[in-house]
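Peer 1: Need a 3D model of the sequence below.
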Amino acid sequence: MSAETFYVTTPIFYVNDAPHIGHGYTTVMGDILTRWHRQRGESVWYLTGTDEHGQKVLRKAELNGVSPQEWVDKLVDDEWRPMLETLDIANDDYIRTTDQRHIDGSKAFWQALYERDAVYKGSFEGHYSVGSEEFVGEDDVVDGEGDDEGFKVSKLDGSRVEYMSEENYFFRLGDYQQKLLDFYEANPTFIQPESARNEVISFVSRGLRDLSISRSTFDWGIGVPWDDEHVMYVWIEALLNYVTAAGYGVDDERFAQLWPANIHIVGKDIARFHAVIWPAMLMAAGQPVPHQVFAHGWLLVGGQKMSKSKANGIRPDEIVDTFGSDAYRYYFARALTFGSDGSISWEDISARYHAELANGFGNLASRVAAMIGKYFDGTLPAAAELTDAELTVTDTVAEAVRAADEAIEAVAPQDALASIWRIVDELNGYITDQAPWKVAKDAATDEAAAARLATILNTTAEGLRVLAVVLNPVMPKASAVLWESLGAEPALGALADQRIDAVAAWGQLAAGSIITKPSSLFPRIETTETA
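Peer 2: Predicted coordinates for the structure are as follows:
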């Protein structure tokens, strides 16, 4: 790690149940982003983890007849860590709020708030949503309807609320209204996309009240360092994971290397916590604010936001078991606009898998290797003089790589993949137009035809080399197979060592490299399921 480390985080996910594809979506997008920056040659640190305290976890553990620690340990070991393996996540760190480093760092942060007079003792009386672990203002509480008839619910997310009264510590959030508005104005890209930024500014402009940040009616949480009758309010404690994982209060050198974070990737439903409460807390503690909070949209299944209560939650492995992890990663990065709500369906996953991956990319790799095997005994031929057709390919490749890199910089993976797929389409069109199988008919007796055939196949192999590199952050398994089939490593080195800024330079594959036909990157799949 260095002072220039690119530090990206997911939210830490609440472990009251097993993960669904919404959690996988956030995590995969962060993984693609950080893998791309690694492929740039940058120092990267990618953090994910689990949020394990709070009243909801306590109640779920009691319902299952185990201690809260036993409950969270089992879920983390059986469900949450395995999700990372299922989706090929290359995270650098995993933080649990039950980790001692998090406990120690959280207490140090709270002590800093206390010493800077940012907290005070008071009493809270009002509504609380155990489901979202959130205090809900009177203006945001309405009478429930349907299944919630007879209950009060939160307008913010529809969860049921309970009326409570208890002694709490409060954070002086009201002192930061104007400071936050000034900060947003001075840092227009701090909260993205623009829709999330507008919502946050509107929320803060309505006025901020001091925030209850401790609980005193249960003990499953981290104790307030100066008052053992209180535990930290779970949301306030959870936000601290971004600094405790970076070494706050425990490892000053590590903290200086990692903080502030470059990007917090969050769902839009928790953008307010990250773009309002979190920067105010950091300001109060005298710490730098992250460079950006990026709020992605909801995944919609059948037109509805996915949730357990609607029985439309889908586990990541349900999709991966059918289509594979590469296709999962590709689909969610390509089919949805990061930052907006997006509808998914099993039919759309299958259609894109076959049209874009099996027929588009996979068939391209297979055809090129097969023709080099047939016409040149599996040895990459040297290219002769490039014609306008080849120069069109090289220009397309260079522009596509440049555009993809800009899209990643703008946290727009869907645009990056759209640019990369211009290379796939260009190479497929180039093969159709150049018809190497026709040129091959004269190659045995015509030196010019033989040179032309060599140039065509060398060009397509070079294009595949570029695709292996730029698709490695998205589809690491298929890219590794392709890299091996191109015989690229002996001359060029490991795939992970190839750099985005140099990948479009033409002619890197060594003539004489042994080309092998890969196993089908994306074999056709018969599916009957729907989502």
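Peer 1: contacts, neighbours, all on C-alpha from now
Peer 2: OK.
Peer 1: Apart from its neighbours in sequence, what residue is nearest residue 141?
Peer 2: residue 154 (4.8 Å; CA to CA, 6 or more residues apart in numbering).
Peer 1: tell me the contacts of the one you found?
Peer 2: Listed by CA atoms under 8 Å, 6 or more residues apart in numbering, the contact set of residue 154 reads 129, 136, 140-142, 160-161.
Peer 1: from memory residue 501 sits against residue 39, does it?
Peer 2: No - if you go by CA atoms under 8 Å, residue 501 and residue 39 don't touch, sitting 9.0 Å apart.
Peer 1: Name the residue in the two with the higher neighbour count.
Peer 2: Set residue 501 next to residue 39 and count neighbours by other CA atoms under 10 Å: residue 39 wins out with 22 against 14.
Peer 1: ok, and the closest non-adjacent residue to that one?
Peer 2: Sequence neighbours aside, residue 499 is the residue nearest to residue 39 in space, at 5.3 Å (criterion: CA to CA, 6+ apart).
Peer 1: contacts for stretch 302-309?
Peer 2: Identification of contacts with stretch 302-309 by CA under 8 Å, 6+ apart yields 22, 298-300, 312-313, 343-345, 531.
Peer 1: To compare against the first, here's the next sequence to fold:
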Amino acid sequence: MTKRFYITTPIYYVNGAPHIGHAYSSIAADVMARFKRLDGHEVFFLTGTDEHGQKLEKAARDAGLEPRALADRNAAEFRAMARTINLSNDDFIRTTEDRHKRGCAALWQALDAAGAIELGHYEGWYATRDEAFYGEDELTTGADGVKRSPYGAPVEWVREPSFFFKLSMFQDRLLALYEAHPGFIQPISSRNEVISFVRSGLRDLSISRTSFSWGVPVPGAPDHVMYVWIDALTNYLTALGYPDMTDPRMAFWPADVHLVGKEITRFHAVYWPAMLMAAGLPLPRRIFGNGWWTVEGEKMSKSLDNALPVQPLIDEFGLDPLRFFLLREMPFGNDGDFSRRALISRLNVELANDLGNLAQRILSFIAKNAGGTMPARGVATEADVSLRAIAEALPDRVRGAIDRLAFQEALEEIWKLVRASNAYIDREAPWTLRKSNPTRMVAVLRVLCEALRVIGLLLQPFMPDTMARLLDLLAVAPDARDFASLDRPLTDGAALPAPVGLFPRFIEPTA
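Peer 2: So this is what the prediction gives:
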């Protein structure tokens, strides 16, 4: 039976250009998608852009553009970012596409048919920046007298006709869901926040607006456009062909993981499952809210003009080192600080010194002293057995960490083998064995090549291009690079390419 796996990034709002925070979520999803493919799953990996709503309409007006023109321009930048950071996504959805609008209309009609929608009027506090309504008890008032949402956005009192989703009907079902499936919302901090919010009492949700027109029209009520979160969340279905339940892609539903920023966890963990319950559709298996990056200690924001674009970082440090750093520096789900010093340290210490130098020492030594071919296995010593045991246990350890989205932990497990291999080569000293015991020298080099192969295979999802080069240097065939091939032996006597460096040390330019 085919093992299917469906993972999504948040669809990114196009009122501004992409930055490192967007790349972070996307790279995390890409690592999991690549890992699952290598581990024998059929994967569907979705990303895309959220292009409707009052916030986008206002941003377009401020820029002197029509909303569609701004959406087209910025969506193209997000699509370009996906290519730049080497995403392996299977689709890129835009909420302005006709296929998406059809799906939104179908889901709305399903909610309406289930009796979960009613017409009324909305009166309350609304934050345009958050695209969210808030109760009085959720607001704070600053020294300037401005009321703000829990996320700092100014709110305004609005009153207008609105359709409502009967969210309050689902309070008990949602709480039962969270209790029956403790892993549905992660990390635990997000789970606790959502449960507290739901327990405090759910109000019916205003799901249409009449004060602006940039959105998906409500079926049968064209003077209303759908609330942007009804529109946006539906993308996860419409990319699979919904409402055509016979579309082969619908076999991927329900999603295994929705990766989202922690600030939008509530929408995904409350509104989305309630909508799916009302429509009679299966629920996603997990909502994971990743943390925020600060930059040199300050939160990225337009006002501080410190949002880091991705391309300059890639130009300076390389793509794979950047991908590695983002998932190595902090536990996924926590907040972290992006600093040049930390990035350079990871690049020079762990990539250049630990792994790059290890590969260079082994492969250069083979080229000079072992005929430039793959050494044959020898009689195993206790040291050999010990290093091989670490390598053999590693795939399951990394698999478990990846399944928990513990990317930092997965990398640490791999680095245990990197460090153990460095200790082994120093202890066994093949440069000394070259004269004293050439047979043992060959055996040592083979053990090291085997460890390098396991490292290279398991690091492919994180650093696909660089690990492809490492596996090329080990003469690992292209069809022997999935995880089913972990037990497949290296080929004795295979000609090895001339060794090249994988991770040059980064030297900070001087003024």
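Peer 1: Could you measure from the residue in the second structure sticking out farthest from the centre over to residue 294 of the second structure?
Peer 2: Residue farthest from the centre of the second structure, counting by CA atoms, centre = their mean, is residue 436 at 50.6 Å. Separation of residue 436 of the second structure from residue 294 of the second structure (CA to CA, to the nearest Å) stands at 55 Å.
Peer 1: still on that earlier bit, neighbour-wise, which of the contacts of residue 154 of the first structure leads?
Peer 2: Neighbour max across the contacts of residue 154 of the first structure (other CA under 10 Å) = residue 161, 24 neighbours.
Peer 1: got the contact list for residue 38 of the second structure?
Peer 2: Residue 38 of the second structure sits next to 481-484 when contact means CA under 8 Å, 6+ apart.
Peer 1: on that earlier part again, the residue nearest to residue 39 of the first structure: neighbour count?
Peer 2: 18.
Peer 1: just residue 216 of the second structure next, same as before
Peer 2: Look at residue 216 of the second structure: counted by other CA under 10 Å, it has 25 neighbours.
Peer 1: What is the aligned counterpart of it in the first structure?
Peer 2: When the first structure is aligned by TM-score structural alignment, residue 216 of the second structure is paired with residue 222.
Peer 1: Please apply the same query to residue 414 of the second structure.
Peer 2: Checking TM-score structural alignment: residue 414 of the second structure goes with residue 420.
Peer 1: which other residues reach whichever strand or helix holds its match?
Peer 2: If you go by DSSP states H and E, residue 420 of the first structure is part of helix 413-434. Contact with helix 413-434 of the first structure is made by 29, 32-33, 333-338, 360-361, 364, 389, 393, 396-397, 400-401, 403-408, 456, 460, 463, 467, 470-471, as judged by CA under 8 Å, 6+ apart.
Peer 1: Can you say which of those residues are buried?
Peer 2: Buried by 16 or more other CA atoms under 10 Å: 29, 32-33, 333-338, 360-361, 364, 393, 396-397, 400-401, 403-405, 407-408, 456, 460, 463, 467, 470-471, out of the contacts of helix 413-434 of the first structure.
Peer 1: Can you tell me which of these end up in helices?
Peer 2: Counting by DSSP state H, those place 29, 32-33, 333-334, 364, 393, 396-397, 400-401, 403-405, 407-408, 456, 460, 463, 467, 470 in helices.
Peer 1: so what's the match of residue 216 of the second structure up against?
Peer 2: Residues near residue 222 of the first structure by CA under 8 Å, 6+ apart: 53, 103, 107, 231-232, 237.
Peer 1: What of residue 259 of the first structure?
Peer 2: Per CA under 8 Å, 6+ apart, neighbours of residue 259 of the first structure: 7, 243, 246, 288, 290.
Peer 1: Aligned to it, what sits in the second structure?
Peer 2: With TM-score structural alignment as the criterion, residue 259 of the first structure lines up with residue 253 in the second structure.
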